[in-house]
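*Asks:* could you look at this predicted model? Sequence included:
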Amino acid sequence: MQATPVDFAFHDLEPGSDDFRADVLQGLAKPGKEIPPKYFYDAEGSKLFSAICELPEYYPTRTEIGILAAQAEEIARLAGPDSLILEYGSGSSQKIRLLIQAMRPCGYVPIEICRSYLQDAAAELTQHFPGLPIHAICADYTQLRHLPAEVKAHGRHMLFFPGSTIGNCTPLQATQLLKTAATLLGPSGALLIGVDLKKDPARLNAAYNDTQGVTAAFNLNLLRRINQELDGDFDLANFRHRAFYNADQGRVEMHLESLADQRVRVADVIFDFRRNESIHTENSYKYTTEEFRQMAETAGFKPLRVWTDAEHLFSVHYLQVGVGWRG
């Protein structure tokens, strides 16, 4: 069954190339060079990340899916009937299918920064769930302050934020993002969020340094994107992927490390690299369940439930805006 126009709407708030250019030039000019991880996700980067999620070393995706599958009925009960599901960083929309089947929501709002990836994933969902209203929003969710009027008019909102993407933010940034989400959801809203747990550093280092080199390709794709969109001349062979767990900071760090002294041009601006100097491309903070609960409460949420897997690798939290604690 084909989706009818009333079933699907597309809201294009995609950041422009000027934002990408400004953030890259500003980041490369810093004494410690860095680029925000949100720019990983062009069409190729999104495909590579989907491949990462299937890797044997990368436990978060399959572990989170297992938790969601086991707890879907309880999540649906907590959310209540006819909720509207929003999703930050919807990607391929794989995990949301479990929730849609269990919750039977009044609509679904995927929010994704890559336009082409969002369009493809949303179109596929209309075929799997005919009649389900889908309002796809192409936007940087970290900057999203208001929902389109036709989306906001729906009933109670539940935001789904999977994959421990909250870990890409510093704790201060994460708290602010959660505060923004609480405002976006309103006083009756809820948040279902995946959070990676602290664990053996060897397990973490393996997850971000897979033997097939897919994570390395994902990291290096950022330089390819700069070359393509910002007239850069990075030689990808002169950089290598480096990822490691920083125990003091409680985070995995990803870097692109220069293999030689070299000079690179981006958008007619010259940047010098020393051998072993790196571009810091991503953090992935890990938390204990109590650490994350405290952060959520600071941001205006009250924890209602937390579920983990048998190995205690990953957690899924159900939080509500401005209600009392229920253990």
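*Replies:* Here it is on my side, so go on.
*Asks:* rest of the way, CA atoms for contacts and neighbours
*Replies:* OK.
*Asks:* buried set for the helix ranked longest in the chain?
*Replies:* Longest helix of the chain, by residue count under DSSP state H: helix 59-79. By neighbour count on 16 or more other Cα atoms under 10 Å, the buried set for helix 59-79 is 59-65, 67-68, 71-73, 75-76, 78-79.
*Asks:* let's bring in a second model and compare:
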Amino acid sequence: MSEVDLTVHLTPDDVVRALRSDVRAGLTETPKSLPPKWFYDARGSELFERITRLPEYYPTRAESEILQARAAEVAGVTGARTLVELGSGSSEKTRFLLDALRDAGTLREIVALDVSESALRAAAETLVSVYDPVDVHAVVGDFTQHLSLLPGGAPRLVAFLGGTLGNLVPADRAKFLAAVRETVDDGEWLLLGTDLVKDPETLVRAYDDAAGVTAEFNRNVLQVLNRELSADFDPAAFEHVARWDDEAEWIEMRLRATRPMRVRVPVIGLTATFVEGEEMRTEVSTKFRRERVAVELGDAGFEPVRWWTDSASRFGVSLSRATS
């Protein structure tokens, strides 16, 4: 059996430095904010897996429906030799694509990029066992920094699924898509998952479930800061807020202080003051229209070739080719 080829571009020290920088910047700006990537410690990842199974949270099921139905078409159109998955996590949804590429006889390499070495190693070892003798490259890195370092032979299919693109504000989305285009050659492929604009009630429920799992997930980021930076946040003193912004067409998740408090973060020498009712943004999740996806891809140098939605038109998956 083949072995996992593990490359580390993001060390634990790099992660600590990034966390310190992000927390200092976020707690000193107005309004306060934290990047959503810090949700995903072991506990946060477990909570997110629970979220994906909630009745209110449709995106995972909707995207899986599309991939299951369209994977063979993706394989036929792209003829991809290498599947590159950005933010791979457990790589579960990409199994539809991998199976289709293997069945088409083109699959030779799998490249999985994620920030968590332990989760990535486990996922990669599973991929080796299932798809041997295909080469599996596990790359510990950040998709906003390390795209140019990814291995893999042409033609490549880059998969960025789960609606994660929506967590980036417009300027950062443009920068990311441009970086993907710089990484791939003319004629190579991008498969992109995007959650779609729909009625606000459905959207808010997806981010504020009746069981309170998303609220626990949101507050868990404070536990991350307490553990990693010796902060003294009281997570119970913050309420979970999910709000639809009609102008920006995104959901915002926030944490609202239920009382005045001073929070010490001694590792970075910072004390943050919260007034009662003050909200700190922890995530944006942009919802897209097909036209917006096409424009942003076109601006980055991609030509949309296919567009699919699930049966209820809740989620969109686009296949685009890099153009000169």
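*Replies:* Everything's here; your move. Owing to the predicted nature of the structure, the values given are computational and were not obtained by experimental measurement.
*Asks:* what's the TM-score here?
*Replies:* Aligned and superposed, the two chains score 0.94 in TM-score terms (TM-score structural alignment, normalised by the length of structure 2); 315 aligned residues with a Cα RMSD of 1.3 Å.
*Asks:* ok so, going back, average offset of the longest helix of structure 1 relative to structure 2?
*Replies:* Superposed on structure 2, helix 59-79 of structure 1 shows a mean distance of 0.6 Å to its aligned residues (mean Cα distance after the TM-score superposition for structure 1).
*Asks:* what does the following helix or strand past that helix correspond to over in structure 2?
*Replies:* Per DSSP states H and E, helix 59-79 of structure 1 leads on to strand 84-88 as the next helix or strand towards the C-terminus. Aligned using TM-score structural alignment, strand 84-88 of structure 1 spans residues 82-86 in structure 2.
*Asks:* now do the longest helix of structure 1 and strand 84-88, the angle between them.
*Replies:* Angle of helix 59-79 of structure 1 versus strand 84-88, following axes from the mean of the first three to the mean of the last three Cα atoms, to 10 degrees, is 160 degrees.
*Asks:* going along the chain, name the helices of structure 2.
*Replies:* Using DSSP H, helices in structure 2 cover 12-28, 42-52, 59-78, 95-104, 117-131, 170-183, 200-206, 213-229, 290-300.
*Asks:* in CSV: the ones you listed, plus distance to Ala242 of structure 2.
*Replies:* Shown next, in CSV, are the helices of structure 2 (distance: least, Cα to Cα, whole Å):
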stretch, distance to Ala242 of structure 2
helix 12-28, 19
helix 42-52, 14
helix 59-78, 16
helix 95-104, 32
helix 117-131, 28
helix 170-183, 20
helix 200-206, 6
helix 213-229, 9
helix 290-300, 23
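*Asks:* point to the residue nearest the middle of structure 1.
*Replies:* For structure 1, the residue nearest the mean C-alpha position is Thr165 (3.9 Å; Cα atoms, centre = their mean).
*Asks:* check contacts around that residue.
*Replies:* Contact analysis of Thr165 of structure 1 by Cα atoms under 8 Å, 6 or more residues apart in numbering lists 194-195, 284.
*Asks:* distance from the match of strand 84-88 of structure 1 to structure 1 after superposition?
*Replies:* With mean Cα distance after the TM-score superposition for structure 1, stretch 82-86 of structure 2 averages 0.8 Å from its match.
*Asks:* and for stretch 18-27 of structure 2?
*Replies:* Following superposition, stretch 18-27 of structure 2 is found to deviate from structure 1 by 0.8 Å on average (mean Cα distance after the TM-score superposition for structure 1).
*Asks:* any idea how far Thr144 of structure 2 is from Ala18 of structure 2?
*Replies:* Thr144 of structure 2 sits at a distance of 13 Å from Ala18 of structure 2 (criterion: Cα to Cα, to the nearest Å).
*Asks:* hmm, back to that, please say which position in structure 2 the residue nearest to the centre of structure 1 maps to.
*Replies:* Under the alignment (TM-score structural alignment), Thr165 of structure 1 pairs with Thr164 in structure 2.
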